[in-house]
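S.K.: sharing a model that was predicted from the sequence below.
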Amino acid sequence: MPVLALLLIAVVAELAVIIAVGQAVGVLATILLLVAVSMLGVTLLRRQGLRTLMALSDAARNRRDASPEVTDGVLLAVAAGLVVFPGFLSDVAALFLLFPPTRGIVRRRLLRRSAARRQTNPVVDGEVVDGEVVNPNVIVIDSHRED
């Protein structure tokens, strides 16, 4: 429900800004401005997407942590969604995520937050198997997979 409310607020805000800009500069200029900003966003998205893919490939090739590149990819996906959403506010937010310096600020913050969460909530990978206790000191595990 909160996501729906935020989306509704975003739509109302976008309409208010579009109407205000339309009254200030005219309808045709507003439409041209919306198209121009969206085209700029798509161009930047293509360029930054290719750079991020190359950086991810380089990180995998050199066997180093690819968290920054993966985070950049996620932020670029969010920017792509914002570019597709018509309006000035969403385009400004998308451009904020498309420029490397401002995206870097968001990336660092997300990675710090993620590292803090990993320390407080460790992830344990495991599989549930049936165990039979024959001796209290020895556990016999009969593992089978149902694929």
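M.R.: Arrived safely.

S.K.: only C-alpha atoms from now on, for both contacts and neighbour counts.
M.R.: Will do.

S.K.: show me where this structure has strands.
M.R.: 130-135, 138-142 (DSSP state E).

S.K.: so for residue 109, which of those sits nearest?
M.R.: strand 130-135 (42.2 Å; Cα to Cα).

S.K.: run through the helices of this structure in chain order.
M.R.: Counting by DSSP state H, the chain has these helices, from start to end: 2-25, 27-61, 67-84, 88-98, 100-120.

S.K.: tell me which of the ones you listed is the most buried.
M.R.: Most buried of the helices of the chain by mean neighbour count (mean count of other Cα atoms under 10 Å) is helix 88-98; its value is a mean of 22.

S.K.: still on that earlier bit, dump the strands of the chain into TSV; add distance to residue 7 as well.
M.R.: Listed next are the strands of the chain as TSV, based on distance: least, Cα to Cα, whole Å:
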stretch	distance to residue 7
strand 130-135	46
strand 138-142	50
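
S.K.: included below, for side-by-side comparison, is a second structure:
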Amino acid sequence: MAAMFLLWVIAEVAAVWAVASAIGLWATLALLLAGALVGSWLARREGGKAIRAVMETARSGRSPHNEITDSMLVGLGGLLIFVPGFITDAAGLLLLLPPTRKVVRRVWLRRLKRRGPLRAGGFASRSRVIVVDSEVVPDADDRHDPPQRRVIESE
């Protein structure tokens, strides 16, 4: 993970350096500021749309999986916009634009489905499940009789 972070920082510095060499320092700073302003406006607009879509879908009684995923991707895109750099700005803008966000959502959900079936506690792992039997013991500090407690045994 540290290597990925280092590679990302090197790529961002190289991108800013290349743009600054081509158009100058002040124009590069203006371009970074413009990207942040446009991106924040777009994040606010798309975030509102995504939340309204979740609410409408939930009210209609359908499962809002796609709408929630869109909301998460809009949030990630908005976060990437505020990280300085051209690579993160480009990735953030791609997540904020509806056509590219739809493609990312499909790829992401397909990848999650390959990991395993969805269960109540999250995605099922390929490892064995170990069940530990236990019993409930009242605290020694109880000055009065504790209520009756029982242990429900699993299969």
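M.R.: That came through, no problem. Since the structure is predicted, the reported quantities are computational estimates derived from the model, not experimental observations.

S.K.: how about the strands of structure 1, which one is nearest residue 65 of structure 1?
M.R.: strand 138-142 (35.0 Å).

S.K.: can you list contacts of that closest one?
M.R.: Strand 138-142 of structure 1 has contacts (Cα atoms under 8 Å, 6 or more residues apart in numbering) with 129, 130, 131, 132, 133, 134.

S.K.: let's see that with 6 Å instead.
M.R.: With contacts defined as Cα atoms under 6 Å, 6 or more residues apart in numbering, strand 138-142 of structure 1 is touched by 131, 132, 133.

S.K.: ok, stretch 22-38 of structure 2 next?
M.R.: Residues outside stretch 22-38 of structure 2 that contact it (Cα under 6 Å, 6+ apart): 20, 81.

S.K.: residues in structure 1 aligned with that stretch?
M.R.: Mapping stretch 22-38 of structure 2 onto structure 1 (TM-score structural alignment) gives residues 24-40.

S.K.: check the offset of the matching stretch from the chain's centre.
M.R.: Counting by Cα atoms, centre = their mean, to the nearest Å, stretch 24-40 of structure 1 is centred 26 Å from the centre of its parent chain.

S.K.: just stretch 64-79 of structure 1 next, same as before
M.R.: Counting by Cα atoms, centre = their mean, stretch 64-79 of structure 1 comes out at 7 Å from the chain centroid.

S.K.: cool, and stretch 96-106 of structure 1?
M.R.: For stretch 96-106 of structure 1, the distance to the chain centre is 12 Å (Cα atoms, centre = their mean).

S.K.: matching residues in structure 2 for it?
M.R.: So stretch 96-106 of structure 1 sits over residues 94-104 in structure 2, by TM-score structural alignment.

S.K.: contacts only, for the most centrally placed residue in structure 2.
M.R.: Closest to where the C-alpha atoms of structure 2 average out (Cα atoms, centre = their mean) is residue 72, at 5.0 Å. Residue 72 of structure 2 sits next to no residue when contact means Cα under 6 Å, 6+ apart.
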